[in-house]
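**Q** Could you look at this predicted model? Sequence included:
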Amino acid sequence: MEPQTNELQALSGLLPLAILTTEEKQALAMWTSNPRQYPELTPEETAEVLQTARREKGRQAYLEAYTKQVHGEKQWPDLDARTFRDFVVRRGKARAADRGWADFDIDADNRDILKILALYFVGDERFEKLKPGYSLGKGILLIGGTGVGKTQLMELCSVNPHASYTVHECQVIAEEFAAKDGGKPVLDHYSGHGRVSKTDYTFGQTITGRFFDDLGQEANARHFGNERNVMGEIIQNRYRLGNYFLTHFTSNHDMEQLGQFYGPRVEDRLREMCNIIQFAASAKSRRGSVANPIATTVVEK
């Protein structure tokens, strides 16, 4: 049988006692008191506790803000034509520095072109008043001599609030078609719009357009003996697809020359699909090269 509580209490007087200091006895008493009491902290201990608490509070605040930054709702910059032009110039100068160019120049040859593009790529309705037939529902066909800066301007505008797009060279597309694993899948790929899952560089747009560079410089292509005017077919396919504002081009050739190469039907499609913007004939080349004639040879593989 277990001893009774009173008996245990009586026996406790015979147990050995720990040798405690007065401070240690006070500590035992404080911890078992009701309400419980706590010792005072030294100034050093107080400072350390506060620093630890502040550090933990800062860590929690950082984690919450970082989570919101990465996974929270995004708000893209609200750009007007002027601020978009400024962005294009900043990006152009950064590109020039990265690639070792002398500079990225905005001058009499391209200043008005950039103003027109800026109105278009921010979706400013004033664009449609610039010229009869201009529409924000169409894409861009930028025409000018070799080296005037068409490609650079269109590449620098590729991230925009109206409809961001990817960049493709027409000659490379023809070569892809002619490759052993090319053919119809290449046509299908470029005839459709792009899709992205990460939208940080597309203003939240999950469907992106395509910009085809140097239209009319590519050769016809042959895939296993099947010769095709690749870009002509892509233009026709994208015309049937609609959403013309997702299709853009540059070319060294005017509409008459493009019609000679692709035929009147494709020329008509281009006129329906695109806002035609043209550099002045006097615009200087920024790389000093001579314009190439429209390609007429066949790429075969």
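**A** Here it is on my side, so go on.

**Q** For the rest of this, base every contact and every neighbour count on C-alpha atoms.
**A** Fine.

**Q** separation between the closest residue to F177 other than its chain neighbours and I173?
**A** In space, and not counting its chain neighbours, F177 is closest to G183: 4.7 Å by CA to CA, 6 or more residues apart in numbering. In this view, G183 and I173 are 10 Å apart by CA to CA, to the nearest Å.

**Q** which residue ranges form the helices in the stretch 151-300 of the chain?
**A** 170-178, 184-191, 230-241, 255-262, 264-273 (DSSP state H, counting those that start in this stretch).

**Q** re earlier: can you tell me how far the residue nearest to F177 sits from Y239?
**A** Note on G183: its distance to Y239, by CA to CA, is 20 Å.

**Q** Show me what the longest strand anywhere in the chain is in contact with.
**A** The strand that spans the most residues within the chain, counting by DSSP state E, is strand 207-213. With CA atoms under 8 Å, 6 or more residues apart in numbering as the test, strand 207-213 has contacts from 151, 154, 163-170, 190, 193-196, 202, 245-251.

**Q** Quick check: buried residues in stretch 160-180?
**A** 160-171, 173-179 (16 or more other CA atoms under 10 Å).

**Q** And what about G92, helix, strand or coil?
**A** Three-state call for G92 (DSSP: H, G, I helix; E, B strand; the rest coil): helix.

**Q** That one and F104 touch, don't they?
**A** Yes. Between G92 and F104 there is a contact under CA atoms under 8 Å: 5.6 Å.

**Q** higher neighbour count, these two?
**A** Neighbour count, other CA atoms under 10 Å: between G92 and F104, G92 has more, with 21 against 17.

**Q** give me every residue that touches that one.
**A** Neighbours of G92 in contact, by CA under 8 Å, 6+ apart: 104, 156.

**Q** then this one, side by side with the first:
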Amino acid sequence: MKYLETTYDPKNPSIIYVDSVQYELGSFDGKSILYDFPKIVKYLDAKGKLMFGKNFKIYEDDHDLLLKLTSYFVQDHDYCKKLGIDTAKGILLSGPVGCGKTTLMRLLPHLVPHKKAYNFIPCRNIVFGFNGVGFKLIQDYEDTKDYCFDDLGVEHVGRYYGKDCNVMGEILISRYEVFRRKGTKTHITTNLNAEELQEKYGERVRSRMREMFNLVSFSNLAKDKRG
């Protein structure tokens, strides 16, 4: 779906423009932004409708989770500390099928258009790529770009010239090394819980994920928003 570009006022980054419509996310004192959560929700609802269609909405049931995520994306270090979120780590967003994980992780970077957004890639596409080019693809993710890997856990085992590979497991190990050396962030969405992740990727990967990610979860009772 085509949607309008998000821009901001360089002199006042608390003001965001979508085409000619202005949204004020808080107040700017010349050095930092004091964000206003109700204004953020209003903006995200409007931007979401442009990106995903008129049926998109921000659900009140998700406000607590959204407060955590927005605090992280705007890098409110003090409030994130109160919430138990480490702003130096990535986000692992988990929850049931259809609860809105992918949508939010596509939407939230538009809160901070003055910052470089991460590359958003479905895990199944990565495995398809591996099946075509092999182990070079895993090495490609050893760079210092930020990524969001979508739908971790639904991808198949990769196979290249008859050799099987847990592609995403290997990539996560590589990303862990980059995180340790450079502080480069990786983000993930997944339907799997901690036990299921460990079963699929092993304790070696799971232990590294604990260091790399803040776990933010939808309720298991979160509604399917695709209906």
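**A** Done, it's in. Quick caveat, the model's predicted, so the values are computed rather than measured.

**Q** on that earlier part again, right, so of the helices of the stretch 151-300 of the first structure, which gets closest to K131 of the first structure?
**A** Proximity to K131 of the first structure (CA to CA) singles out helix 264-273 among those, at 13.7 Å.

**Q** Nearest the middle, which residue of the second structure would you pick?
**A** M105 (4.0 Å; CA atoms, centre = their mean).

**Q** per the alignment, it corresponds to what in the first structure?
**A** Here M105 of the second structure is matched to M154 in the first structure, going by TM-score structural alignment.

**Q** repeat for D61 of the second structure
**A** In the first structure, D61 of the second structure lands on D109 (TM-score structural alignment).

**Q** Give me the neighbour count for its match.
**A** 18.

**Q** What residue, apart from its backbone neighbours, is nearest it spatially?
**A** A283 (5.2 Å).

**Q** residues near that neighbour, how many?
**A** Counted with other CA under 10 Å, A283 of the first structure comes out at 16.

**Q** Distance of it relative to G149 of the first structure?
**A** 10 Å.

**Q** who are the neighbours in contact with the match of M105 of the second structure?
**A** M154 of the first structure neighbours (CA under 8 Å, 6+ apart): F211.

**Q** which residue in the first structure lines up with Y176 of the second structure?
**A** That one, Y176 of the second structure, aligns with Y239 by TM-score structural alignment.

**Q** R269 is in contact with that match, correct?
**A** Yes. Using CA under 8 Å, Y239 of the first structure is in contact with R269, at 6.6 Å.

**Q** if we can go back for a sec, now the angle from the longest strand of the first structure to helix 230-241?
**A** Computed by axes from the mean of the first three to the mean of the last three CA atoms, to 10 degrees, the angle separating strand 207-213 of the first structure from helix 230-241 equals 150 degrees.

**Q** In the stretch 1-150 of the first structure, what residue spans correspond to strands?
**A** 139-143 (DSSP state E, counting those that start in this stretch).

**Q** Helices of that one, residue ranges please.
**A** 5-11, 22-31, 43-71, 81-99, 111-121, 150-156.

**Q** Adding distance to K138 of the first structure, write those out as a markdown table.
**A** Putting the helices of the stretch 1-150 of the first structure into a markdown table (distance: least, CA to CA, whole Å) gives the following:
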| stretch | distance to K138 of the first structure |
| --- | --- |
| helix 5-11 | 95 |
| helix 22-31 | 80 |
| helix 43-71 | 34 |
| helix 81-99 | 18 |
| helix 111-121 | 10 |
| helix 150-156 | 15 |
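
**Q** From Y35 of the second structure, how far out is the closest residue to L172 of the second structure other than its chain neighbours?
**A** Take L172 of the second structure and drop its neighbours on the chain: the residue closest to it by CA to CA, 6+ apart is V205, 6.9 Å away. Distance of V205 of the second structure to Y35 of the second structure, computed by CA to CA: 36 Å.

**Q** just V167 of the second structure next, same as before
**A** Taking CA to CA, one finds V167 of the second structure at 39 Å from Y35 of the second structure.

**Q** of those two, who's got more company?
**A** Between V167 of the second structure and Y35, V167 has the larger neighbour count (other CA under 10 Å), namely 25 against 18.

**Q** which non-adjacent residue is nearest the aligned partner of the more buried one in the first structure?
**A** Using TM-score structural alignment, the partner of V167 of the second structure in the first structure is V230. Spatial nearest neighbour of V230 of the first structure, chain neighbours left out: A174 (6.1 Å); criterion: CA to CA, 6+ apart.

**Q** And that neighbour, how far from N220 of the first structure?
**A** 7 Å.

**Q** Overlap of the contact sets of the two?
**A** Overlap of the contact sets of A174 of the first structure and N220 (by CA under 8 Å, 6+ apart) consists of 230, 299.

**Q** tell me the contacts of the nearest residue to N110 of the first structure once chain neighbours are set aside?
**A** With CA to CA, 6+ apart as the measure, F279 is the residue that lies nearest to N110 of the first structure, at 7.5 Å, once sequence neighbours are left out. Listed by CA under 8 Å, 6+ apart, the contact partners of F279 of the first structure are 109-110, 113, 142-145, 148.

**Q** Look up how far D213 of the first structure lies from F279 of the first structure.
**A** On the measure of CA to CA, F279 of the first structure and D213 of the first structure end up 16 Å apart.

**Q** ok, now M30 of the first structure?
**A** In terms of CA to CA, M30 of the first structure sits 82 Å off from D213 of the first structure.

**Q** Between these two, which is the more surrounded one?
**A** D213 (25 against 15).

**Q** Could you find the counterpart of the more buried one in the second structure?
**A** Per TM-score structural alignment, D213 of the first structure is aligned with D150.

**Q** Not counting sequence-adjacent ones, nearest residue to that match?
**A** P122 (4.4 Å).

**Q** what residue of the first structure matches up with that neighbour?
**A** In the first structure, P122 of the second structure lands on E169 (TM-score structural alignment).

**Q** Its match touches D214, doesn't it?
**A** Yes. Between E169 of the first structure and D214 a contact is recorded at 6.5 Å, counting by CA under 8 Å.
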